[in-house]
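Please find the sequence and the predicted model below.
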Amino acid sequence: MRVRDRLRVSERRQRQITRAMELSLVGILFVGFDRGNPGIVVNAGLAFLVTLVPAVLERDYDIPMDAGLTLWITVAVFLHALGTLGPYQNVWWYDHVTHALSASLIAAAGYATVRAIDEHYSGVVLPPRFVFVFILLFVVAFGVVWEVIEFAIGGMASVFGGKAVLTQYGLEDTMKDLLFNTAGAIVTALWGTAHLNGVVGALTDRLDASGRSAD
């Protein structure tokens, strides 16, 4: 059973919440401009663009994005953008929550891709345990790359005298980020895949169609 079914949240209500967060991101963007803070502007702007991705995937690539999956994506990027207004600095657990949510989305993308490959290629057989381990390793690897990017951006900002768009708080914070990234991946591997069956089916169909056209 999906989380929304347990909570009895209708698809209409989920779409309303998604729209409210999208509008809030526009508000955060203007707050960034008003404060002259490029970090807020960049993060809010990118977050808003990410919220448009589900509609593009559904319209242009026929990948079904139900209300729950769209809300999942929107919550992750909204909380990240909201954090730039202060929660990242003032709420000790906020960064952990956003990392876990972001990691859950990365895990979902990895899971959907691997499952589609498994379904498309008859010679490929991926046992559930392998997929579980792959999701964890995929997210950990992506998390390491992200931390390196944060470190590099912070170093460049120090060298050129600007303000870092992404902030790196030290080795301890990095280790905690990777820990909560892993936690988000585990949550997706155990309970989040129910939202991804339609996406997996659509990706498999596209691979099948691509194979037929190549023949």
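Happy to help now that I have it. Numbers count the residues shown, from 1 in each chain.

only C-alpha atoms for contact and neighbour calcs from this point on.
OK.

would you list every one of the helices in the protein?
All helices of the chain, identified by DSSP state H, fall at 3-7, 11-35, 38-61, 67-83, 87-90, 94-120, 128-160, 171-191, 197-214.

Pipe those helices into TSV and attach mean neighbour count per row.
What follows is the helices of the chain, written out as TSV (neighbours: other C-alpha atoms under 10 Å):
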stretch	mean neighbour count
helix 3-7	10
helix 11-35	17
helix 38-61	18
helix 67-83	21
helix 87-90	14
helix 94-120	22
helix 128-160	16
helix 171-191	19
helix 197-214	16
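
which residues does Ala81 contact?
For Ala81, the contacting residues are Leu25, Ile28, Ile40, Asn43, Ala44, Ala47, by C-alpha atoms under 8 Å, 6 or more residues apart in numbering.

hmm, I was thinking of Asp118
Val124, Val125, Leu126.

Comparison target, given below:
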Amino acid sequence: MNARRRSLPARHAVRAMQFGIVGILVAGVLARNVSVAVNGLFAFAVTFLPSVLSRDWGIRLSPGLTLWITLAVFLHAVGMLGLYDGVWWYDHVTHTLSATIVAGVGYATARAVDRYTDTVHLPRRFMFVFIVTFTLAFGVFWEVLEFFARLSADAVGAEAVLVQYGLDDTIVDLLFDSVGAVLVGLFGTNTLATAVDSVHKRIEEARAG
């Protein structure tokens, strides 16, 4: 009961941000702004990811992690309203937050596999390098995706859903992706213990089945 009560503020905050994202989505539709509407829809869908993982896969995330994921996509959706263009540091914040989520996914999966089999041993120093490398690899993939999304939009004369501002912007984005990965490597691994346990349990159940 006490744990449930402690989680209530996080749940209320998640619900409030979900309503905020819906408002952004509606604003994008009414303004016929494709990028705002699509990113709002994407952000809203991501907020239900922890529930889907828990219900369908038995992977439980702590209320704090659920709040962190929701905050990242909420800030991204808000940024599409003009903050990305009008506030120079806003993109750095959202990239760092998003990178912590990617790093967390990489760490939780790798650590669960490490616990699953004795043939795989991942020392702490290697895990730190893995977290940074995994996050940067995803960051590069995302930048390439933004680049081709912009080319495709220009080719058909449509508004780009994902925006890529050039090589300098890409380098800076990857720099802040690294910051997010380093933060998880240094301070976030204990926070992810519940997620690691859930993933490990899911692997064991799959093996037994």
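Perfect, I can see it now. Since this is a predicted model, take the numbers as computed values, not measurements.

Let me have the contacts of Ala81 of the first structure in TSV, extended by distance to Leu207 of the first structure.
Shown next, in TSV, are the contacts of Ala81 of the first structure (distance: C-alpha to C-alpha, whole Å):
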residue	distance to Leu207 of the first structure
Leu25	35
Ile28	39
Ile40	39
Asn43	33
Ala44	34
Ala47	29
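
Could you give the residue range in the second structure aligned to stretch 141-160 of the first structure?
Counting by TM-score structural alignment, stretch 141-160 of the first structure lines up with residues 137-156 of the second structure.

List the contacts of that stretch.
Ala99, Val102, Glu159, Ala160, Val161, Leu162, Val163, Gln164, Thr170, Asp173, Leu174, Asp177.

Tell me the one among the residues you listed nearest to Glu205 of the second structure.
Val102 (24.6 Å; C-alpha to C-alpha).

for that closest one, what are its contacts?
Thr135, Phe138.

Val53 of the first structure now?
Taking C-alpha under 8 Å, 6+ apart, one finds nothing in contact with Val53 of the first structure.

what do we get in the second structure for it?
Using TM-score structural alignment, Val53 of the first structure pairs with Leu49 in the second structure.

How about Gly36 of the first structure?
Match for Gly36 of the first structure (TM-score structural alignment): Arg32.

Gly184 of the first structure too?
So Gly184 of the first structure corresponds to Gly180, using TM-score structural alignment.

what separates the equivalent of Leu79 of the first structure over in the second structure from Thr191 of the second structure, distance-wise?
Matched to the second structure by TM-score structural alignment, Leu79 of the first structure sits across from Leu75. For Leu75 of the second structure, the distance to Thr191 of the second structure equals 22 Å [C-alpha to C-alpha, to the nearest Å].

Phe128 of the second structure too?
Taking C-alpha to C-alpha as the measure, Phe128 of the second structure falls 15 Å from Thr191 of the second structure.

same check, this time on Leu175 of the second structure
From Leu175 of the second structure to Thr191 of the second structure the distance is 23 Å (C-alpha to C-alpha).

Next: Thr94 of the second structure.
For Thr94 of the second structure relative to Thr191 of the second structure (C-alpha to C-alpha), the value is 20 Å.

and if you look at Val102 of the second structure?
Distance from Val102 of the second structure to Thr191 of the second structure, by C-alpha to C-alpha: 14 Å.

same deal with Val26 of the second structure?
34 Å.

Kindly report the same for His121 of the second structure.
His121 of the second structure sits 21 Å away from Thr191 of the second structure, going by C-alpha to C-alpha.

Please name the residues that touch the match of Leu79 of the first structure.
Residues near Leu75 of the second structure by C-alpha under 8 Å, 6+ apart: Thr94.

what does Val22 of the second structure give?
If you count contacts by C-alpha under 8 Å, 6+ apart, then Val22 of the second structure has Gly40, Leu41, Phe44 around it.

Quick one: map it onto the first structure.
Under the alignment (TM-score structural alignment), Val22 of the second structure pairs with Val26 of the first structure.

residues near the aligned partner of Ile63 of the first structure in the second structure, how many?
Under the alignment (TM-score structural alignment), Ile63 of the first structure pairs with Ile59 in the second structure. If you count neighbours by other C-alpha atoms under 10 Å, Ile59 of the second structure ends up with 20.

Report the separation between the nearest residue to Ile59 of the second structure once chain neighbours are set aside and Arg32 of the second structure.
Excluding its sequence neighbours, the residue lying closest to Ile59 of the second structure (C-alpha to C-alpha, 6 or more residues apart in numbering) is Ser198, at 4.7 Å. Distance of Ser198 of the second structure to Arg32 of the second structure, given as C-alpha to C-alpha: 41 Å.

and what of Ala103 of the second structure?
Ala103 of the second structure is 34 Å from Arg32 of the second structure, by C-alpha to C-alpha.
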